[in-house]
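Asker: build me a model from this:
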Amino acid sequence: MVTATLFFHSNIRFLRERRKFSQEDISEVLDLSRNKLQALESGKTKNPSVQDLIKFSEYFKVSVDTLLKVDLSTLGELKLKELQAGNDVYMTGSQIRILAITVDKENLENTEYVPVKAKAGYQAGYNDPQYLAALPRFSLPNLPKQGTFRMFPTVGDSMLPIPEGSDIIAEYVQDWKNLKPETPCIVILKGNQDFVFKMVTVQNNGRLLLKSLNSLYQPFEVNSEDVLEVWKYYKHQTDTLPEPETDLQQIKNLLVAFHSEVKKK
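Answerer: Next up, the predicted model:
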């Protein structure tokens, strides 16, 4: 038997402490006795009343579903501010979900690395904080402070000249509709499908057109329902040195430069 984990008691304590409120403060504002609040925060009250759920939901501007189902302590400060600013998926009815992340001791978001051996498990555990906590974590200098970043390995040559086996550092995309056409992205697909690193264009019908840089690979489309996550390319790292230019490449570069000069005239 699978039992759902509920986070209501830890969430209301977390939200109270995050605002640096005492139990007396919250008891007075929500018209609760101190003993009742202590019981709610400690989890001794296993089945809080609907009225109490609504009180906390309205006061903290977090939906009842989120208070129950999402461990808010794993979200980090940026995600909490977004959520309380009205981006709670359960309040807005949006299909855009809250991204599970891990944080360090200072409540700053980690950058997780998904190694090749963990790729199969990622599709099942991508939204599970316990799974993410088991992934290797690191920090890179000069990453933007805004945004959530993760590193994914690439397999295959569909994105040459980016070498096979490169590690892609990418930023989480919450709303795919904001992507510019042919944005390079890591796309996490459902089921038995793999990660793909492609140039992504969101079409008017909602489907995603995925195109390779390597012209030997044909573009293809996927339904938005088959996509778990989209991560926009930020940078990549590789241990492969670029190959020297061939004579044919040098001739091509000269022709391109000559063509540009002619157009200027």
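
Asker: only C-alpha atoms from now on, for both contacts and neighbour counts.
Answerer: Fine.

Asker: helices of the stretch 51-200 of the chain, start to end?
Answerer: In the stretch 51-200 of the chain, the helices defined using DSSP state H, counting those that start in this stretch lie at 64-69, 76-82, 89-92, 119-125, 129-133.

Asker: one more, please, to line up against the first structure:
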Amino acid sequence: MKTQKIFFCGNLKFLRERKHKSQEELANILGIKRSKLAALESGQTKSPLPEDFLNISEYFKISVDSLFKIDLSSLSELSLRQLEAGNDVYITGSNMRVLAMTVDKTSKENLEYVPVKAKAGYIAGHRDPEFIAGLPRFSFPSLPKGKTYRMFTITGDSMLPFPDGCDVIGQYLEDWRDIKPQTLCVAILKGEQDFVFKQVTLKGDGLLMESMNKSYQPYTVPFSEVLELWRFHSYHTVEVPEAQDMQSIATLIREVQAEIKVIKGRR
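Answerer: A predicted model of the protein is given here:
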């Protein structure tokens, strides 16, 4: 039987340093002596307790299997964040969500742009590095660092006042459990030829999709049908709002504020 290479010792030191913890600090968190942690990192202890592995796995949010079988120092920061979010090949198997992306010459992630003409191919090619590399891409200096973003062209009137044809920038969601009720998201769904831009809420074993245009009925999509979720960051359009529309919105806001004052005065 072929000997399996074990990466636990190196991974433990790598993860500790990635969190900027000293051996003393991490040992206190794990409830063990610093000397024991040093022995675990160096591989000098031959009989560690099972609970030590479980505590380390729980603290770093990475499965015991991955701690032993994967050289974590060889992974990209995005891959590490995916493991920490629960997208672990040893936990979720074939359901692991893998995001293809591109970087510039300084290894900074690009902002890939998925225009209308690329929509049909994106469903099949969203995991294909060659397809993603073929998308238009550029740098957007005002985006927060440490996250992954992508731009999608949205069509239709289901999300008015977002205009038809506007470009929405979304932040990639690794852990769908972070979604708050009615979070604006671009959802990439199996079998769809378009992107779904909706207000998304966790509901049982799926996601409730609601349009801002109330003439469209809400519906629920099972988790198994969702390929990617991108939380709304900003949108861009060449359409200029009509002055009458802005005046109507301002009037409505004033009316609501007046009603609130009346209600407060009755208490």
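
Asker: let me know which of the helices of the stretch 51-200 of the first structure is tucked in deepest.
Answerer: helix 64-69 (a mean of 18; mean count of other Cα atoms under 10 Å).

Asker: list the buried residues for the host helix or strand of Gln257 of the second structure?
Answerer: Per DSSP states H and E, Gln257 of the second structure falls inside helix 243-266. By neighbour count on 16 or more other Cα atoms under 10 Å, the buried set for helix 243-266 of the second structure is empty.

Asker: how about Thr92 of the first structure, what does it touch?
Answerer: Gly86 (Cα atoms under 8 Å, 6 or more residues apart in numbering).

Asker: gap between it and Asp65 of the first structure?
Answerer: 12 Å (Cα to Cα, to the nearest Å).

Asker: also Met151 of the first structure?
Answerer: For Met151 of the first structure, the distance to Asp65 of the first structure - Cα to Cα - is 30 Å.

Asker: Tyr131 of the first structure now?
Answerer: 22 Å.

Asker: to Thr240 of the first structure, which of the helices of the stretch 51-200 of the first structure lies closest?
Answerer: helix 119-125 (22.1 Å; Cα to Cα).

Asker: switch the helices of the stretch 51-200 of the first structure over to CSV; also include distance to Glu41 of the first structure.
Answerer: Shown next, in CSV, are the helices of the stretch 51-200 of the first structure (distance: least, Cα to Cα, whole Å):
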stretch, distance to Glu41 of the first structure
helix 64-69, 12
helix 76-82, 19
helix 89-92, 22
helix 119-125, 28
helix 129-133, 21
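
Asker: tell me which of those sits nearest to Ser27 of the first structure.
Answerer: Of those, nearest to Ser27 of the first structure by Cα to Cα is helix 64-69, at 18.0 Å.

Asker: Lys36 of the second structure matches what in the first structure?
Answerer: Taking TM-score structural alignment, Lys36 of the second structure has no aligned residue in the first structure.

Asker: and Lys36 of the second structure, what element?
Answerer: Assigned by DSSP H and E, Lys36 of the second structure falls in helix 34-42.

Asker: which residues of the first structure does the next helix or strand after that helix align to?
Answerer: Downstream of helix 34-42 of the second structure, the first helix or strand assigned by DSSP H and E is helix 50-60. Per TM-score structural alignment, helix 50-60 of the second structure has no counterpart in the first structure.

Asker: run through the strands of the stretch 51-200 of the second structure in chain order.
Answerer: Assigned by DSSP state E, counting those that start in this stretch, the strands in the stretch 51-200 of the second structure fall at 111-114, 137-138, 149-153, 167-172, 183-189, 196-203.

Asker: right, I'll leave it there.
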